[in-house]
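[1] A predicted structure for the sequence below; I have some questions about it.
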Amino acid sequence: MTDRQENAISDADRADARTIWDFHQMGHELRPCSAAIALGSLDLGVAGTTADLYHAGMFPVVVFTGDTSAATKERFPRGEAIHYREHALSLGVPDEAILLEPKASNTGQNIGFSREVLENAGIAVTTVLLISMPYMQRRAYATCRQLWPGVEPVCVSQPLAFDEYAKTHDDEKQFIDMLMGDMERVMEYPKRGFAIEQHVPERVGDAFERLRARGYDSWLLPA
């Protein structure tokens, strides 16, 4: 991170970003599920967390889902799902416990295509462990509830606090921008039929508006 980027991010900005970060956490109690879906992203920690949870007996089979995107094409040139699978295999997850879904390009497709993969494999699912980046939990939950209403989602992520997770990004500004992008999608996607409606507390909405006014908008939806 450059000095200019560091100086541009104020303590007030970080406080607002933490408010949004906290809202993204679903706070679900971890428990064994019928299957897991590991949602593709730029964070290889999702695959590491998946391996930990498999070894803890939280699920018998996982779908790694995701193609490449603008955010991941350099880090995962062969596709998010493929790189996740390889990392999980290196951490001792057996190949027979892994299903691959390499085509999804958004969260709706992550859920919908993974559902098809599980159904085609003959796996009956009543509960699904959604493993994602920490700030993707709420959007993953809302999407799953909309697209797969007969299944109970349990959301989990790598157990890192805001400050710890921010340090895993080279560009803190971009990290906050991405938090903002997920927040806007939580608010806007129900109107488009992509996700269920969720109550957004006033303090969260206010934090979002302050950050948008400060220029944290590069991952927001096109106008």
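    Yes, it's here.

[2] okay, CA-based contacts and neighbour counts for the rest of this
    Will do.

[3] hang on, residue 38 is in a strand, isn't it?
    Yes: with DSSP: H, G, I helix; E, B strand; the rest coil as the criterion, residue 38 is located in a strand.

[4] how much space separates it from residue 51?
    According to Cα to Cα, to the nearest Å, residue 38 and residue 51 sit 10 Å apart.

[5] more neighbours: which of these two?
    Using other Cα atoms under 10 Å, the more surrounded residue of residue 38 and residue 51 is residue 38, with 27 against 22.

[6] am I right that the more buried one is in contact with residue 48?
    No: applying Cα atoms under 8 Å as the test, residue 38 and residue 48 come out as separate, 10.2 Å apart.

[7] how about the strands of the protein, start to end?
    35-39, 62-65, 98-101, 127-131, 152-156 (DSSP state E).

[8] another one to put next to it:
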Amino acid sequence: MNEDVRRAARKLWDFHCIYDALGPADVIIGLGSYDIRVALRCAELFHAGHAPRIVFTGASGNWTRGLFPGREADAFREAAERAGVPAGAIAVEAEATNIGENIRFSRDLAPGARDVILVTKPQTQRRCRATMDRQWPEVRAAITAPLTAYEDQPLPHHDERALICEMVGDLRRFRPYAELGFQTAVAVPDEVAAAADLLVDAGFTDHLPKEALGG
């Protein structure tokens, strides 16, 4: 992978990552995915006393079918329990198939919550922020993720190419998803948009929304 591609990818990575300051919360919500490190980050925050309970959310998606024995939320719950989180402190929502559903369905399991910590993959933080602001605006939400560097984020089942395609695809979803009411609008700096254009021209198009592919 050439250096121009990596520089562009890091530009997107830096934009997608948020890492809000964290304080006490009513609940930690861990978004299911192919990255089990999210569950371990939730366990870490629980043990640090940030919140007394965790909700794991997620069914199975294109990137996790066959990866776990069951659904994402169940795999994350098991990982958190192995990391010492009591079973009674965990709730599972295993029907959501996208970020909007992750948030709406988790909201139903956290009635009365005012402060929420949302834990996702590093490169999904900005999309989660925009979705949270639209789907659950009445809470104070802090967005965070595993403290993973770009070079350590690729996994055997989701390599660097897949990571780059994911970041490009999420960036290109910001405008249409805001227009559809799924999330709030996200202002994309010109240099970030240019980096995404470079990556699209270089063929990192596997995760583009259908409308960007003319479908």
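    Looks like it came in fine. Only a predicted model underlies this, so the values are computations on that prediction, with no experimental measurement involved.

[9] quick revisit: wait, which of the strands of structure 1 is closest to residue 218 of structure 1?
    strand 35-39 (21.7 Å; Cα to Cα).

[10] for structure 1, which helix is longest?
    Determined from DSSP state H, the single longest helix within structure 1 is helix 172-188.

[11] so it aligns onto which residues of structure 2?
    Under TM-score structural alignment, helix 172-188 of structure 1 corresponds to residues 160-176 of structure 2.

[12] what is the mean deviation of the matching stretch from its aligned residues in structure 1?
    By mean Cα distance after the TM-score superposition for structure 1, the fitted stretch 160-176 of structure 2 averages 1.7 Å away from its aligned residues in structure 1.

[13] any chance you could list what contacts that stretch?
    Here stretch 160-176 of structure 2 makes contact (Cα atoms under 8 Å, 6 or more residues apart in numbering) with 9, 12-13, 16, 123-124, 127, 153-154, 183, 185-186, 196, 199-200, 204-209, 212.

[14] what about these, which are in helices?
    Going by DSSP H, the helices hold 9, 12, 13, 16, 127, 196, 199, 200 from those.

[15] what does the third one correspond to in structure 1?
    By that I understand residue 13 of structure 2. Aligned partner of residue 13 of structure 2 by TM-score structural alignment: residue 21.

[16] what sits closest to its match if chain neighbours are left out?
    residue 135 (5.9 Å; Cα to Cα, 6 or more residues apart in numbering).

[17] about what we covered before: reformat the ones in helices among the contacts of stretch 160-176 of structure 2 as TSV; add neighbour count.
    Putting those into TSV (neighbours: other Cα atoms under 10 Å) gives the following:
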residue	neighbour count
9	25
12	23
13	21
16	22
127	24
196	25
199	22
200	17
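
[18] from these, which is closest to residue 149 of structure 2?
    residue 13 (9.5 Å).

[19] dump the residue contacts of that closest one.
    123, 150, 167.

[20] buried subset of these?
    Using 16 or more other Cα atoms under 10 Å as the burial test, those include 123, 150, 167 as buried.

[21] the first one matches what in structure 1?
    Same thing as residue 123 of structure 2. Under the alignment (TM-score structural alignment), residue 123 of structure 2 maps onto residue 135 of structure 1.
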